[in-house]
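Novice: sequence unavailable; structure follows:
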């Protein structure tokens, strides 16, 4: 099956994530539980219809980690295209994932697990240990 050309022929998912590094050179990651083998990811996820990417990133970090954060700037935008048979939820349409990644820092809250969500836990990981983790490409691109 060939890739569609027109934007009306595929689904687009806007998501926002945060790279949060503490003063001990640790990065905050979340364990994504939807793949067959869980993978470490940046805290973040889908942006709701009436949210900005910034609002979505702050909300998602709070949901997945328990922390309140302030954004410190845009790190970049990444896109990933999934064929219909690669999508988490069954579909006959291709999907383009547009992922906006911000730098952020913790301003409140405390580390907690997301309940009934797409992540099982959040954890501070030493930067030196990140390369040894089973992680998604987004972590590889923006953290290491």
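Specialist: Here it is on my side, so go on. Fair warning: this is a prediction, and the values are worked out from it, not measured in the lab.

Novice: can we go C-alpha only for contacts and neighbour counts from here?
Specialist: OK.

Novice: run through who's touching the longest helix anywhere in the chain.
Specialist: For the chain, the helix with the greatest residue count under DSSP state H is helix 53-65. Here helix 53-65 makes contact (C-alpha atoms under 8 Å, 6 or more residues apart in numbering) with 14-18, 30, 43-48, 67-71, 100, 102, 110-114, 117, 119, 121-122.

Novice: which of those count as buried?
Specialist: With neighbours counted by 16 or more other C-alpha atoms under 10 Å, the contacts of helix 53-65 contain buried members at 14-18, 30, 43-47, 67-71, 100, 102, 111-114, 119, 121-122.

Novice: in strands, which of these appear?
Specialist: 14-18, 30, 44-46, 67-71, 100, 102, 119, 121-122 (DSSP state E).

Novice: near residue 84, how many other residues are there?
Specialist: Number of residues near residue 84 (other C-alpha atoms under 10 Å) recorded here: 17.

Novice: want to compare, so here's the second one:
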């Protein structure tokens, strides 16, 4: 399929680990996706770099300022056309990151994240897929 025949969504996420814990955010859900734990991150704006988007999204969703390192993983999903909309390709990048400041707490207003939490990695690995976005497993595969 030619690139003019589908929409593209680019997203950047940050993997933050502290010992045996991982930082995740709780996505409030929408018409297509139920509420679930996900990696802090999200859509890259039109004139924004991947790293800038990762830093902005992580701050909005967790309250932490972060230094972004290299790309740890990349992944993509596709969604079929529906309701008169073209198919969508979602290209996702997971960056390594470290906290350099801030305080845990969601800063975005009217966003998709309700809150962020540190969760034990072992607990996240064994979580039911119904409450865990697949991007979490993409990031965990790096560990």
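Specialist: That came in fine, so what should we check first? Note that the structure is predicted; figures quoted are calculated from it, not measured.

Novice: the longest helix of the first structure vs the second structure, mean deviation?
Specialist: Following superposition, helix 53-65 of the first structure is found to deviate from the second structure by 0.4 Å on average (mean C-alpha distance after the TM-score superposition for the first structure).

Novice: pull up the aligned stretch in the second structure for that helix.
Specialist: The aligned range for helix 53-65 of the first structure in the second structure is 50-62, by TM-score structural alignment.

Novice: what number of residues lie near residue 56 of the second structure?
Specialist: When neighbours are defined as other C-alpha under 10 Å, residue 56 of the second structure has 20 of them.

Novice: now it: how far from residue 75 of the second structure?
Specialist: 20 Å (C-alpha to C-alpha, to the nearest Å).

Novice: show me what contacts the closest residue to residue 45 of the first structure other than its chain neighbours?
Specialist: Spatially, and ignoring its direct neighbours in sequence, residue 45 of the first structure is nearest to residue 15 (4.9 Å; C-alpha to C-alpha, 6 or more residues apart in numbering). By C-alpha under 8 Å, 6+ apart, residue 15 of the first structure lies in contact with 44-47, 53, 56-57, 97-100.

Novice: return the residue of the second structure aligned against residue 15 of the first structure.
Specialist: By TM-score structural alignment, residue 15 of the first structure lines up with residue 11.

Novice: how about residue 79 of the first structure?
Specialist: Following TM-score structural alignment, the counterpart assigned to residue 79 of the first structure within the second structure is residue 76.

Novice: same thing with residue 96 of the first structure?
Specialist: With TM-score structural alignment as the criterion, residue 96 of the first structure lines up with residue 89 in the second structure.

Novice: what's the helix or strand encompassing that match in contact with?
Specialist: Using DSSP states H and E, residue 89 of the second structure maps to strand 88-102. Strand 88-102 of the second structure is contacted from outside by 6-16, 54, 63-81, 139, using C-alpha under 8 Å, 6+ apart.
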